[in-house]
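Enquirer: Pasting the sequence and the predicted coordinates here, then a few questions.
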Amino acid sequence: MILLISDLHLEEERPDITRAFLDLLHGRARGAQALYILGDFFEAWIGDDGMTPFQRSIGEALRELSDGGTAIFIMHGNRDFLLGKAFCKLAGARLLKDPSVVQLYDEPVLLMHGDSLCTRDLGYMKLRRILRNPVVLFVLRHLPLRSRHRLARKLRSESRAQTRMKANDIVDVTPEEVPQVMQQFGVRTLVHGHTHRPAIHKLQIGDQAARRIVLGDWDRQGWVLQVDEQGFQLAAFDFVNPQLALPGA
């Protein structure tokens, strides 16, 4: 069994989400071969040197799972792209490039955070290119912590305001971009988060059937994609009762 999650946006102000995540680690994830976290794990991350006690406690909880034999992989999101090697070392996790192709039960699967697929959001794509530039990343990591805190608050505030003003199709993936990326990497299954629109979309790429699986964000409920011998199952669960409610159950 392999589990994939994304968009938890962990922060001290949402203890309900934190409890649900820890319940997952102490429960279902205990028997998993691997846990993949596809970005926006934290609501904000200003650098490993600015790690808070709360964030450190999350890393320690992941380390406990890793020490128990579950491989942990973390991918950058648009909120936590400064997360680095120090946190991964603490958590016993490996940093996964975006995008990456991994073998899930003998099937090559393309994993992405998903923001790079939203190509119609021209303003965001321009900002993304700037912030992910290696030179800019170097400068950001060496800014004083106070400056990084101010910048993070500013970016989050502007992002929320702009998202409310944009049309729904602008902040979703570009339909034409999906098959192009999947063909580029030679896969028939794509898994991503970011858009907060959980679903399994059936696609046709050439003469082959394909699918795009969108992970849900953790807000009013949690979402987990479970991959095993039975296939891919995308499920939501209630924070109060973390028992997975599988589709059709």
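Expert: Noted; the coordinates are in hand.

Enquirer: going forward, measure contacts between C-alpha atoms and count neighbours the same way
Expert: OK.

Enquirer: host element of Leu3?
Expert: Using DSSP states H and E, Leu3 maps to strand 2-5.

Enquirer: What are the buried residues along the helix or strand following that strand?
Expert: Using DSSP H and E, the helix or strand that follows strand 2-5 towards the C-terminus is helix 15-26. The neighbour-count check on helix 15-26 (16 or more other C-alpha atoms under 10 Å) flags 16-18, 20-21, 23-25 as buried.

Enquirer: And for stretch 174-193?
Expert: Buried residues in stretch 174-193, defined by neighbour count with 16+ other C-alpha under 10 Å: 174, 178-179, 182, 185, 187-193.

Enquirer: what do you get for stretch 224-242?
Expert: For stretch 224-242, the neighbour count (16+ other C-alpha under 10 Å) marks 224-227, 233-237, 239, 242 as buried.

Enquirer: where exactly do the helices run in this protein?
Expert: Along the chain, counting by DSSP state H, helices occupy 15-26, 53-67, 85-91, 122-131, 134-141, 145-165, 177-185.

Enquirer: another structure for you, compare them:
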Amino acid sequence: MPHTLFIADLHLSAGRPDITAAFLHFMEHEAPEADALYVLGDLFEFWIGDDEPSTLNRQVAAAFRICREGGTPVYYIHGNRDFMLGRRFAAEAGMTLLPEHKVIDLYGEPALIMHGDTLCTDDAGYQRFRRITRLGWLQWLFLRLPLQKRLKIADGIRGRSARSKQEKSVTIMDVNQAEVERQMRRAGVRRLIHGHTHRPAVHDFELDGRPVQRLVLGDWYTQGSVLRIGPDNTELQRRELNKDMP
């Protein structure tokens, strides 16, 4: 049956081989059967540059390329952890980089897709940090630092981010409903798909008197999360991680 797949927030890293194994299994056995695969950000725990020669990066690139060469296109929207993933890696992986907000056609119905962090407007501190880290000249400087220096900076940012989350309320880190509605109106859609919040759910509500839907992908920390959409069905599914991995 025709269908399109969406994943997000895998946060792949060398320290979680179980997640990597689950992802590679998904890429080998499920993705090739889809009409298209959309990755909505934070595939990696962090990204310090396309020039990082890690085994993990090469495995992921190869999995995407095999999928694309088999006839399933792969599309990628940057997340808040891997926003510097660039054209060099995309070319190696055979995937298409999309802008942070994109309207796509899903079997005759337009849908707005994004990572989702731009919806969390109540978290003013994060939004300031986001604006700074997206500055082109700052990214240019960062990518010209030695790899080990970049890795050290990334580890420091991750540590500060973890401490910051412990001090914030759950509500602040979730999406702002008014921003959700604003983005959907602006895009002219009745369906919004995103990740980032790690709260998988299907939210049905009314917008300007019409039924609309917000679909939220889950993370892959304790289980996989896959959104499967076909012409007549929508399923937010779970996947088991590979428990045999050390």
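Expert: Nice, I can see it. Quantities reported herein were computed from a predicted structural model and do not represent experimental measurements.

Enquirer: related to what we said a few turns ago, and the two most separated of the buried residues of stretch 224-242 of structure 1?
Expert: Spanning the widest gap among the buried residues of stretch 224-242 of structure 1 are Val227 and Phe239, at 21.4 Å by C-alpha to C-alpha.

Enquirer: hang on, the earlier thing: return the mean post-superposition distance for the strand holding Leu3 of structure 1 against structure 2.
Expert: After superposition onto structure 2, strand 2-5 of structure 1 sits on average 0.3 Å from its aligned residues (mean C-alpha distance after the TM-score superposition for structure 1).

Enquirer: and what of stretch 156-163 of structure 1?
Expert: With mean C-alpha distance after the TM-score superposition for structure 1, stretch 156-163 of structure 1 averages 0.6 Å from its match.

Enquirer: What span of structure 2 is that stretch aligned with?
Expert: Using TM-score structural alignment, stretch 156-163 of structure 1 corresponds to residues 158-165 of structure 2.

Enquirer: Off-centre distance for that stretch?
Expert: Computed by C-alpha atoms, centre = their mean, to the nearest Å, the chain-centroid distance of stretch 158-165 of structure 2 equals 19 Å.

Enquirer: ditto for stretch 216-227 of structure 1
Expert: Using C-alpha atoms, centre = their mean, the offset of stretch 216-227 of structure 1 from its chain centre is 11 Å.

Enquirer: what do you get for stretch 203-213 of structure 1?
Expert: Per C-alpha atoms, centre = their mean, the displacement of stretch 203-213 of structure 1 from the mean C-alpha position of its chain is 22 Å.

Enquirer: any residues touching that stretch, and which ones?
Expert: Residues outside stretch 203-213 of structure 1 that contact it (C-alpha atoms under 8 Å, 6 or more residues apart in numbering) are 179, 183, 188-192, 198-202.

Enquirer: which of those residues lies closest to Thr70 of structure 1?
Expert: Closest to Thr70 of structure 1 out of these is Val191 (20.0 Å), distances taken as C-alpha to C-alpha.

Enquirer: any idea how far Val171 of structure 1 is from the closest one?
Expert: 17 Å (C-alpha to C-alpha, to the nearest Å).

Enquirer: which residue in structure 2 lines up with Leu127 of structure 1?
Expert: Leu127 of structure 1 maps onto Phe129 in structure 2, by TM-score structural alignment.

Enquirer: So that match versus Met114 of structure 2, what's the distance?
Expert: Phe129 of structure 2 sits 18 Å away from Met114 of structure 2, taking C-alpha to C-alpha as the criterion.

Enquirer: Pick out whichever of those two has more residues nearby.
Expert: Met114 (26 against 10; other C-alpha atoms under 10 Å).

Enquirer: doesn't Leu40 make contact with the more buried one?
Expert: Yes - Met114 of structure 2 is within contact range of Leu40, at 6.1 Å (criterion: C-alpha atoms under 8 Å).

Enquirer: Quickly list what's touching both of the two.
Expert: 77, 194-195.

Enquirer: Might you calculate how far stretch 145-165 of structure 2 sits from the centre of the chain?
Expert: Centre-to-centre, stretch 145-165 of structure 2 and its host chain are 20 Å apart (C-alpha atoms, centre = their mean).

Enquirer: ok, now stretch 120-132 of structure 2?
Expert: Relative to its chain's centre, stretch 120-132 of structure 2 lies at 18 Å (C-alpha atoms, centre = their mean).

Enquirer: repeat for stretch 89-102 of structure 2
Expert: 12 Å.

Enquirer: Would you check the span in structure 1 matched by it?
Expert: The alignment places stretch 89-102 of structure 2 over residues 87-100 of structure 1 (TM-score structural alignment).

Enquirer: ok, now stretch 222-240 of structure 2?
Expert: With TM-score structural alignment as the criterion, stretch 222-240 of structure 2 aligns to 220-238.

Enquirer: distance of the nearest residue to Asp219 of structure 1 once chain neighbours are set aside from Ser159 of structure 1?
Expert: Of all residues not flanking Asp219 of structure 1 in the chain, Ile17 sits nearest, at 7.1 Å (C-alpha to C-alpha, 6 or more residues apart in numbering). In this view, Ile17 of structure 1 and Ser159 of structure 1 are 22 Å apart by C-alpha to C-alpha.

Enquirer: That's all I had, so thanks and see you.
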